[in-house]
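K.L.:
sequence plus the predicted model coming up.
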Amino acid sequence: MPAALFRTMADGLSAIGVLRRSGAIELRDPVELLRTARDATVLGPVATAFAHAARHNGAATAIVDEQGPLTFAELDRRSNAVANGLVARGITSATVLATLCRDHRGMVLSLLAAGKLGARIVLLNTGMAGPQLVSVAERENVGAILLDSEFLHRFGDLPNKLPMILTSDDGWANHEQPTLDDVRAGQPTRPLASPEQPGGIVVLTSGTTGTPKGAPRGKVSPLQSAQFLDRIPLPKASATVLAAPAFHGTGLSQLILGWALGSTIILQQRKFDPRRTLADVEHHRAGTLVLVPTMLQRIVDLGESVLAEYDTSSLKVIFAAGSGYDEDRRRITEPGVVGTIFVASALSFGGYTDGTGKETVDGMQSSGDVGHLDAAGRLFIDGRDDDMIVSGGENVFPLEVENLLVERPDILEAAVVGVDDRDFGKRLRAFVVPAPGASCDAQQIKDYVKATLARHKVPRDVVFVDELPRNATGKLLRRKLESADPQ
């Protein structure tokens, strides 16, 4: 037997074992296994995970948003009606849909209806500016947009008028666009005929500068979830507080996995609030909390006295998202040597929708990060490859300096960027958010860094600010800081 075939069979058997132990599949129900496998080939990951959960326990709560709970059965009927309503309005599997909405039932209905219709859906970032949205809509050949009414004004420069459907009207009285309720009104709640193939989901890069790229997700085998669940054993039939937005890869993946395990997804529609997040964990006895690192930091920054006000003992998993080679792409094995990180996964995508892709070596893709191994073989992330600053001929990764700065009790947040310098080419400028009630001194901060790190890593300037600029997913907007007036 060829080695590759043997490895594939072994991986498949291992994956089945992981999914059985996690509760995502039940080997004693082969009919359901076959149905779920078939769904994955035509519906895509979101609708497949949802359909599996709806068949298993339709009366269980699927989501909770600011309007209240919806069961899997209720959400199934509503999404069927939305899908039928879209067809009645001329939208087919050939239409590319786009969403621009916060986390609520409208976003979920849009994802499910697109999956059931077999239409590709592009998840737009709520932090994107109008010109970026227009550029992405044109590049992705978007044929209809489902959005919250608060974002209507951002599409004012679209050259072609596209159909727009409101996923939430937010109390805005003056609008001409139909709502999702209008679309599903009077429509049958029976399912459409299964599409021939999944339309796919396009998740955009964060887009801190320029036009965000689209990373498509098409067919995804349920077995591929085993790679994640083998490392992070999410609890079954629990509650998941989804603080990370669903248009973000982190939020979307955990929505899918949560449903695959029969869990209730607690959505947080408006701006992230650390206290409300803790309250949701306590109220719903959540087993999983999903967020981006900045959100986690804001929770930690509340302080021990505030954290003690909330009972978070139900939490089993806090999931927050963000092997190496040298410059000649040879494997690095010795500790302390910085190299580019390459990863391999069945969930890897084939390339961006603009035709570009990530560098690949031996079947593994570059993550865009650089890191090093310690003597025990543990991997440490030093920073993003494109964030590296060359100062006086030395490479500096801002993350190292930033992590050192936030260890100080008088500093809440810090960001380090490179600025032009006549002698060194580039020098570091640190933007610091003081902790509440703290009195920070720039020279003390410089001396603190100098006492720990190399001289070329000491900031030339320290600028105190009230907050750092971030996009809707919490990613730091370094380009804004680089062009900011230090005064």
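P.N.:
The structure has been received and is ready for your questions.
K.L.:
okay, CA-based contacts and neighbour counts for the rest of this
P.N.:
Noted.
K.L.:
can you give me the offset of the helix or strand where L399 lies from its chain's centre?
P.N.:
Under the criterion of DSSP states H and E, L399 resides in helix 398-405. Centroid separation for helix 398-405 versus its chain: 23 Å, with Cα atoms, centre = their mean, to the nearest Å.
K.L.:
do stretch 117-133 as well
P.N.:
Distance of stretch 117-133 from the chain centroid (Cα atoms, centre = their mean) equals 14 Å.
K.L.:
alright, now check it against this:
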Amino acid sequence: MSISLLLEMAVSGNPDRTAVVSDDIRLTAGQLSALADGGAGVITASGAAHVAYVGTGGALLPLLLFASARAAVPFTPLNYRLSADGLRELIGRLAEPLVIADAEYAEVVAGAGKQVISSEEFLASAGRSEPVSEFVDPDAVAVVLFTSGTTSRPKAVELTHNNLTSYITGTVEFDSAAPEDAALICVPPYHIAGVGAAMSNLYAGRKMVYLPTFDANRWVELARSEGVTTATVVPTMLDRIVTALEASGSTLTTLRNLAYGGSKVALPLVRRALQLLPDVGFVNAYGLTETSSTIAVLGPEDHRAALATDDASVARRLGSVGKVVPGIEVQIRADDGTVLGPGETGELFVRGEQVSGRYTDIGSVLDAEGWFPTKDVAMLDQDGYLFIGGRSDDTIIRGGENIAPAEIEDVLVEHPAVRDVAVVGPEDPQWGQIIVAVVVPAEGASPDPDALREHVRQQLRGSRTPDRVVFRDELPTNATGKVLRRQLVDELQPISKESA
């Protein structure tokens, strides 16, 4: 099944339904389909073997996604925040790409790839070009996304049409949205959540309202003016939206569901959001690029039950990512490959039709039975709730003992003087690595480092006590809210060496 069939089904259901709202652009499902056909004609005429997009998204993302599918060539949205050299390096790894760029990035990528045209030019050409709709092999690559590459060279993840459509049809009911439903999308186009949102909302029959550049007050304004009923945000966005709502006293009368994900969200922030928006159903979605987006979900009822209960085991679920979605299998494995039981911590492996596990120039990393190694530390409880403990690469080895940063972070973030925290392990000549807690103080607070260390010591083993506590106004994160731990380690490394 080609992803273009998702658009065809949306058109067959209701061609006159508003499908996309992006600044001054408003497109019905039928108009989006016609532009995708014309866009496929532009792509085919260029002779390109790949389509790359550099820009902030909006209407261009679903248009290019489906136009590329109908032209039977892969599509890659690129991180427009990268340097010129970084963008050119990634473009150079794509086969004869047609590069489409928003006006502010056109000069940055001028001369790259097979051809460069502006987003405005592509949009205009799509409206007058001879339509094309090619048959595509479901096992052909539909989308290539580059991993963040914060600690190594970015990998090019290949997602087939079958991977992506398996995810959509397995998790979304076709034409299930009410006529008034609208989704506010502000995740970046080069992230799997952005690609997934374009397909899932269209398939459900939900109007997509794009906010290409996130601003909390603008987000609230759009949510009200467009009657937004559902939205997806990353942790930093959720924090700023909650702060903006608290400051303004605004309400979101139409909002029914708010999904968050992309990285771990501090529990105090989740509780704060739940209390501020008691009528909103919160969803914690966990997934990876290699799994075509979401593989586990903690739904609204689980959120409410965890917030209201006195049962510690139920309350603990608020820190989980919920249960796996239909069509996905999971295993927790020890270092020697042994499959672990409930309550035991190891590496998360996943399997299913939506799981790719394939990289350009590397090939598939699935094992002989089709399992993908996520590199995430995880645990399943007795009731099947999945808990993610961070990346295995982030594990701190201090004096030969393996220490998971998340364990310490979960304790520190509950301190009333702490707003956010990241625990990292700079190198140390004596211990191999030391534990450094990078703390963002709560507003108006001036926490004492020794008091925070004692707070950890009282709840965890002494070996988990941070060797040092440092303070920052904010943590460095990428566009999806993931903390840039390598950057923190690099900043702290000289301190560690000087302390030797």
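P.N.:
Thanks, I have it. Because the structure is a prediction, the values reported are computed rather than measured.
K.L.:
TM-score for these two?
P.N.:
With the length set by TM-score structural alignment, normalised by the length of structure 1, the two chains reach a TM-score of 0.79; 423 aligned residues with a Cα RMSD of 2.8 Å.
K.L.:
returning to that earlier point: show me what the helix holding L399 of structure 1 is packed against.
P.N.:
In terms of contacts (3 or more Cα pairs under 8 Å, 6 or more residues apart in numbering; DSSP states H and E), helix 398-405 of structure 1 is packed against strand 379-384, strand 411-421, helix 442-450.
K.L.:
comparing the ones you listed, which comes out most buried?
P.N.:
Highest mean neighbour count of those: strand 411-421, a mean of 21 (counted as mean count of other Cα atoms under 10 Å).
K.L.:
taking helix 398-405 as reference, get the angle to it.
P.N.:
Angle, strand 411-421 of structure 1 to helix 398-405, by axes from the mean of the first three to the mean of the last three Cα atoms, to 10 degrees: 140 degrees.
K.L.:
thinking again about what came up before, export the helices and strands packed on helix 398-405 of structure 1 as CSV, with columns for distance to A346 of structure 1.
P.N.:
CSV is the format used below for these (distance: least, Cα to Cα, whole Å):
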stretch, distance to A346 of structure 1
strand 379-384, 21
strand 411-421, 34
helix 442-450, 41
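K.L.:
can you say which of the ones you listed is nearest to D485 of structure 1?
P.N.:
Minimum separation from D485 of structure 1 across those (Cα to Cα) falls at strand 411-421, 11.2 Å.
K.L.:
show me what contacts the counterpart of D448 of structure 2 in structure 1?
P.N.:
Aligned counterpart of D448 of structure 2 in structure 1: D441 (TM-score structural alignment). By Cα atoms under 8 Å, 6 or more residues apart in numbering, D441 of structure 1 lies in contact with nothing.
K.L.:
ok, D441 of structure 1 to D461 of structure 1 distance?
P.N.:
12 Å (Cα to Cα, to the nearest Å).
K.L.:
quick revisit: pull out the buried residues from the helix holding L399 of structure 1.
P.N.:
398-399, 401-402, 405 (16 or more other Cα atoms under 10 Å).
K.L.:
ok, average deviation of it from structure 2?
P.N.:
Aligned to structure 2 and superposed, helix 398-405 of structure 1 gives a mean residue distance of 2.1 Å (mean Cα distance after the TM-score superposition for structure 1).
K.L.:
quick one: that helix aligns where in structure 2?
P.N.:
Alignment of helix 398-405 of structure 1 against structure 2: residues 405-412, by TM-score structural alignment.
K.L.:
go on, stretch 96-114 of structure 1?
P.N.:
Going by TM-score structural alignment, stretch 96-114 of structure 1 lines up with residues 50-68 of structure 2.
K.L.:
cool, thanks, talk later.
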